[in-house]
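> Let me see the structure of the following:
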Amino acid sequence: MDIKLAGSLSLMVSLPTMVVGFVRYSRANAFSVLRQESQLMRWMVAGSILGAAAGGMLLGLVPTGLLMGLLGVVLLVSAIKTFQHTH
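So this is what the prediction gives:
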């Protein structure tokens, strides 16, 4: 399967899942602690939207091999940070 198609299909699956999760957490007042840091959250939302838009624009311009390499690096860094996190 083409990496770009796989990424799009992955987004189609994960986006509704995230929306449902956010709705459930909102109803349970689980986000009340985040309201204290609302300015930071606004910057995070803006960065997410900007990153998604930039990624969508670069999709046709960047070679598939480079996208796969960058995705691998992101996943590797995420895995390392996850396993190093002690809570």
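> contacts, neighbours, all on C-alpha from now
Fine.
> ok, for L59, nearest residue in space, not its chain neighbours?
Excluding the flanking residues, the one nearest L59 by Cα to Cα, 6 or more residues apart in numbering is K4, at 7.7 Å.
> Just the element for the one you found, please.
K4 belongs to helix 3-27 when assigned by DSSP states H and E.
> Against R27, how distant is the most centrally placed residue in the chain?
With distances taken as Cα atoms, centre = their mean, the residue of the chain nearest its centroid is S48 (7.2 Å). Using Cα to Cα, to the nearest Å, S48 is found at 23 Å from R27.
> Would you mind measuring from Y25 to G69?
Y25 is 34 Å from G69, by Cα to Cα.
> before we move on, what about A6?
A6 sits 15 Å away from G69, taking Cα to Cα as the criterion.
> The structure of the following sequence is requested for comparison with the preceding one:
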Amino acid sequence: MVLLFGIGLKLADSLSLVVSFPTMLIGFALHSQGTSFASLRRNWAFAILITVGSIGDAFVGGQLAGTVSSAVLLPVLAAILVISPVKVWPHGRRPRPRSVR
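Prediction:
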């Protein structure tokens, strides 16, 4: 949105959250009715840890957005967008797990 429409970085971030939140709520409501959340029920401690970490990160990010200039935030966010796929993408060929019968 910053490049396409020329709006500020902070406004684009806020608009992204406004658009994402209803989508996440609907997805959560639809998937929670099936068996999709069985692993989440088994790993509830991890889910709570991730939730608390996300809330803390959102708070810190909100505080930084009010004090750090866009000239600093834009390169940092660009670096995160470049590094994240590299860290997530599988490196090398992994052997396929055998099915247990």
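> How far does stretch 3-16 of structure 2 sit from its chain's centre?
Distance of stretch 3-16 of structure 2 from its chain centroid, counting by Cα atoms, centre = their mean, to the nearest Å, is 17 Å.
> what do you get for stretch 48-58 of structure 1?
Chain-centre distance of stretch 48-58 of structure 1: 11 Å, with Cα atoms, centre = their mean.
> swap in stretch 13-28 of structure 2?
Relative to its chain's centre, stretch 13-28 of structure 2 lies at 11 Å (Cα atoms, centre = their mean).
> cool, and stretch 43-55 of structure 1?
Here the centre of stretch 43-55 of structure 1 is set off from its chain's centre by 9 Å, with Cα atoms, centre = their mean.
> In structure 2, which residues correspond to it?
The aligned range for stretch 43-55 of structure 1 in structure 2 is 49-61, by TM-score structural alignment.
> on average, how far is the matching stretch from the matching bit in structure 1?
Compared with structure 1 after fitting, stretch 49-61 of structure 2 has a mean deviation of 0.6 Å; criterion: mean Cα distance after the TM-score superposition for structure 1.
> Ok, stretch 73-84 of structure 2 next?
Stretch 73-84 of structure 2 sits 1.3 Å off on average (mean Cα distance after the TM-score superposition for structure 1).
> residues in structure 1 aligned with that stretch?
With TM-score structural alignment applied, stretch 73-84 of structure 2 matches the range 67-78 in structure 1.
> ok, and what's touching whichever strand or helix holds A54 of structure 1?
Assessed by DSSP H and E, A54 of structure 1 sits inside helix 38-58. Helix 38-58 of structure 1 has contacts (Cα atoms under 8 Å, 6 or more residues apart in numbering) with L34.
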